[in-house]
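# Fold the following for me, if possible:
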Amino acid sequence: MSLVSSTVTADTVLAGRYRLTEVIGTGGMGTVYRARDEHTYRDVAIKLFATPQSMTHADRVRQEREIRLLSMLSHPGLIPLYDAGTHELVDGPHRFIVMELISDPTLLRRLADGPLHNYEVASLGAQLADALAYVHARGIVHRDVKPANILINDEGSAGFARTVKLTDFGVAHFVDGSRLTGDGTIIGTAAYLSPEQVAGESITFATDVYSLGLVLLEALTGKQEYSGTVIEAALARLQHDPEIPETVGSEWRDLLVAMTSRDPEERPSAVTVARVLRGGASRVTGPVPLGRTRSSRSSHRAEHRLHRAAHRHTRRGTFDAVRRWRRRNTIVGSLAGIGVVAACFGSYLLGAAAH
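Model (predicted):
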């Protein structure tokens, strides 16, 4: 099927405002362009969907679902939606959405150079789990968590040296929502499907946790766990669990084994994964706030030793650390000032005594 009209050119202006400049990528239901917003003079990304006539009913429902999903989501780990509309082309009306333009490389491209350091994986994994916890709290399952849908920015934020964003909600699913495909139809990317997706069973939040576990394992080892043809990759996870090497460390093994359990009920929640990757408590029940607890540092480290280097790396950028640093400098500066005043006063007394 043709995703876009042949009349779309580099100078096409959508809705009298967005001038398309170049193609960024294509997907199953549309094409993504770099565009110039002629009202605000900023570059944006525009996803131009195929015409309704060229799509099935399920495609059209997924198209509207993606627009609805993106319009209701706002999180640092997700790409924000700026605008949406319909533009009439020669072959009919095309729906489009306007998003923040992200030119960062994907995790897939980063992994082409080899595995990441364990503290980098812990940092990126915590952010991804945060984003998943946010969408899960709104009853949404992403269903396609994979390296190609993860963007990495080298500019740090919120205490992280690098920041990540999860993209592409085109196949996302509302829990307890209506099915868009017949029984047995698989939606997602074969190498990262959960066992229940392969078996055509009910999809839950645990589905995303399983896929994230495979992504983290690949980031640590540089090796895709389930490769081969689509059928081979999909069925392999029903025959054997992921092989987690001893070299990743016992803490990583415990977490990844839990995340990639064949039984969805045995997998931790995204909230729990985020806390563990930050070095926090893993025994979590319910949507508690993320981040550090107020437990003492000694008990904190005694309970969870998952990559202390990663925990220190993350903690250095928090507001608590900044406040401690400022208080320390204030105290040191005050003591130094008192010392200078005392020295001057002592010199004065010695001089007076000499006279």
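# all contacts plus neighbour counts: C-alpha atoms, from now on.
Will do.
# Checking the closest residue in space to Ile187 that isn't next to it in sequence next. Helix, strand or coil?
Counting by CA to CA, 6 or more residues apart in numbering, Ile187 lies nearest to Val171, which is 7.1 Å off, once chain neighbours are set aside. Judged by DSSP: H, G, I helix; E, B strand; the rest coil, the three-state class of Val171 is coil.
# And the strands in the stretch 151-300 of the chain, which stretches?
All strands of the stretch 151-300 of the chain, identified by DSSP state E, counting those that start in this stretch, fall at 163-166, 173-174.
# Now render these as TSV, adding distance to Lys146 and mean neighbour count.
Listed next are those as TSV, based on distance: least, CA to CA, whole Å; neighbours: other CA atoms under 10 Å:
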stretch	distance to Lys146	mean neighbour count
strand 163-166	9	23
strand 173-174	16	21
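# For Ala45, which of those is the nearest?
strand 163-166 (14.7 Å; CA to CA).
# Contacts for that closest one, please.
Residues outside strand 163-166 that contact it (CA atoms under 8 Å, 6 or more residues apart in numbering): 76-79, 124, 127-128, 131, 145, 149-157.
# repeat that for 10 Å
Strand 163-166 is contacted from outside by 75-79, 102, 104, 106-107, 123-129, 131-132, 142, 144-157, using CA atoms under 10 Å, 6 or more residues apart in numbering.
# which of those are buried?
Those of those that meet the buried threshold are 77-79, 106-107, 123-129, 131-132, 142, 144-148, 150-153, by 16 or more other CA atoms under 10 Å.
# ok, and for stretch 29-45, which residues are buried?
In stretch 29-45, counting by 16+ other CA under 10 Å, buried: 29-37, 43-45.
# So what would you say the end-to-end distance of that stretch is?
Chord length of stretch 29-45, first to last residue, is 16 Å (CA to CA, to the nearest Å).
# and the residue nearest the centre of the chain, helix, strand or coil?
With distances taken as CA atoms, centre = their mean, Leu128 lies nearest the centre of the chain, 3.3 Å away. Put simply, Leu128 is helix when judged by three-state DSSP.
# re the thing from before, the contacts of strand 163-166 in helices, which ones?
Among the contacts of strand 163-166, the members found in helices (DSSP state H) are 107, 123-129, 131-132.
# Next, the structure of the following sequence, for comparison with the previous one:
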Amino acid sequence: MKQEIKYIGNYKILDIIGKGGMARVYTAIHIPLNRVVVIKEMGKSESRRRFKQEALISASLNHRNIVTAYDYFNIGSSCYLVMEYIDGMNLSEIIEHEAPLHPVTAAIIAREVCLAIGHACKNGILHRDIKPTNILISRQGEVKISDFGVARGEDSPHLTSTGTVIGTPFYMSPEQAAGKELTYQSDIYSLAIVLYEMVTAKKPFFGETTQAITAKVCRGRYTSPLWKDPHHSLRISRIINKAMKKN
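The predicted structure follows:
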């Protein structure tokens, strides 16, 4: 049976690369420009307000280490965000297959992510979900952060109530785990956890439940990454410990 080719506006769908809840993610070709892109589709739900906010925040950021947003539109009851396609892997996949990474490699990746966080911060935006799956590495070695779905801008409407915990437990800062007001340092803290995982192949905080993980995050006690490779990771360890130091 011949498979039906699906089109969304001027885009020819190539494949579904992710789905969950009310959202789907496709790779597609923008027919007029013959350009491969990624399209996120959001169905009819309350999450559409946050989805529109994600589109506006993504479009406001122009940086080589941030995935570019190309377009946003509605068709029927669905809305779509069109983004740059990165031919490569996310950092989670790289960690799974190659970690522990050499400290120099890990430091280069962390530096590029830090530049992206800095650019977002200068524009009044907190990512709030820095983690390996949201860090993309192209085949050419380009590093880009993606998914501003829970990001917060200075002028963005409050879509979560005070005390609500936003983010991924393994990579949260203590103030994030406690539902407190965040600063750019929270994103830096999350990046330090990612750096820790790159050089040790382990997470500094772990547990069987979300509550167990966030409790350990709030206590802030973890094993120094020096245990894995004392010779090569001394400088990395100092960076991680400084970034994860509780105020």
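# picking that back up, quickly note the distance from the residue nearest to the centre of structure 1 to Asp154 of structure 1.
Computed as CA to CA, the Leu128 of structure 1 to Asp154 of structure 1 distance reads 15 Å.
# got it, and Gly27 of structure 1?
Using CA to CA, Gly27 of structure 1 is found at 26 Å from Asp154 of structure 1.
# which residue in structure 2 lines up with Ala35 of structure 1?
Superposed on structure 2 with TM-score structural alignment, Ala35 of structure 1 falls opposite Ala28.
# What strand or helix carries the closest residue to that match other than its chain neighbours?
Beyond its immediate neighbours in the sequence, the residue positioned closest to Ala28 of structure 2 (CA to CA, 6+ apart) is Ile13, lying 4.2 Å away. Taking DSSP states H and E as the criterion, Ile13 of structure 2 maps to strand 11-20.
# Quick one: average offset of that strand versus structure 1, please.
With mean CA distance after the TM-score superposition for structure 1, strand 11-20 of structure 2 departs from structure 1 by a mean of 1.7 Å once superposed.
# In contact with Thr86 of structure 1, which residues?
14-15, 48-49, 93-97.
# Which among those count as buried?
Buried members of those, scored by 16+ other CA under 10 Å, are 14, 48-49, 93-97.
# From Met99 of structure 1, how far out is the aligned partner of Glu93 of structure 2 in structure 1?
When structure 1 is aligned by TM-score structural alignment, the residue opposite Glu93 of structure 2 is Arg109. Noted for Arg109 of structure 1: a distance of 22 Å to Met99 of structure 1, by CA to CA.
# Name the residue in the two with the higher neighbour count.
Using other CA atoms under 10 Å, the more surrounded residue of Arg109 of structure 1 and Met99 is Met99, with 20 against 14.
# Distance-wise, check the closest residue to the match of Glu93 of structure 2 other than its chain neighbours relative to Trp325 of structure 1.
Leaving aside its sequence neighbours, Arg109 of structure 1 sits nearest to Ala148 (CA to CA, 6+ apart; 7.8 Å). Using CA to CA, one gets 38 Å for the distance from Ala148 of structure 1 to Trp325 of structure 1.
# what's the answer for Glu201 of structure 1, then?
52 Å.
# quick revisit: the residue nearest to the centre of structure 1 corresponds to which position in structure 2?
In structure 2, Leu128 of structure 1 lands on Val113 (TM-score structural alignment).
# Return the residues in contact with that match.
If you count contacts by CA under 10 Å, 6+ apart, Val113 of structure 2 has them with 65-66, 107, 119, 130, 135-136, 143-145, 188, 191.
# Any chance of JSON lines for those, columns distance to Glu154 of structure 2?
Shown next, in JSON lines, are the contacts of Val113 of structure 2 (distance: CA to CA, whole Å):
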{"residue": "Asn65", "distance to Glu154 of structure 2": "21"}
{"residue": "Ile66", "distance to Glu154 of structure 2": "19"}
{"residue": "Ala107", "distance to Glu154 of structure 2": "30"}
{"residue": "His119", "distance to Glu154 of structure 2": "14"}
{"residue": "Ile130", "distance to Glu154 of structure 2": "18"}
{"residue": "Ile135", "distance to Glu154 of structure 2": "23"}
{"residue": "Leu136", "distance to Glu154 of structure 2": "26"}
{"residue": "Val143", "distance to Glu154 of structure 2": "25"}
{"residue": "Lys144", "distance to Glu154 of structure 2": "22"}
{"residue": "Ile145", "distance to Glu154 of structure 2": "20"}
{"residue": "Ile188", "distance to Glu154 of structure 2": "18"}
{"residue": "Leu191", "distance to Glu154 of structure 2": "21"}
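# hmm, back to that, switch the strands of the stretch 151-300 of structure 1 over to TSV; also include distance to His87 of structure 1.
Shown next, in TSV, are the strands of the stretch 151-300 of structure 1 (distance: least, CA to CA, whole Å):
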stretch	distance to His87 of structure 1
strand 163-166	27
strand 173-174	26
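# ok, back up a step: quick one: which of the contacts of Val113 of structure 2 is nearest Thr164 of structure 2?
Checking the contacts of Val113 of structure 2 against Thr164 of structure 2 by CA to CA gives Ile130 as the nearest, at 17.5 Å.
# For Asp37 of structure 1, see how far away the alignment partner in structure 1 of that closest one is.
Using TM-score structural alignment, the equivalent of Ile130 of structure 2 in structure 1 is Val145. Separation of Val145 of structure 1 from Asp37 of structure 1 (CA to CA): 30 Å.
# repeat for Ser211 of structure 1
In this view, Ser211 of structure 1 and Asp37 of structure 1 are 36 Å apart by CA to CA.
# same deal with Asp144 of structure 1?
Distance of Asp144 of structure 1 to Asp37 of structure 1, computed by CA to CA: 30 Å.
# and if you look at His313 of structure 1?
Applying CA to CA to His313 of structure 1 and Asp37 of structure 1 gives a distance of 38 Å.
# picking up where we left off before, taking the ones in helices among the contacts of strand 163-166 of structure 1 together, which two end up most distant?
Among these, Leu107 and Leu132 lie farthest apart (CA to CA), at 16.6 Å.
# Show me what Ile213 of structure 2 aligns to in structure 1.
Structural alignment (TM-score structural alignment) places Ile213 of structure 2 against Ala233 in structure 1.
# That match: neighbour count?
Using other CA under 10 Å, Ala233 of structure 1 has 19 other residues around it.
# With Val230 of structure 1 instead?
Neighbours of Val230 of structure 1 (other CA under 10 Å): 12.
# My guess is it contacts Thr189. True?
Yes. Look at Val230 of structure 1 against Thr189 with CA atoms under 10 Å: they come within range, at 8.4 Å.
# Asp59 of structure 1 falls within a strand, correct?
No. Going by three-state DSSP, the assignment for Asp59 of structure 1 is helix, not a strand.
# Fine by me, thanks again.
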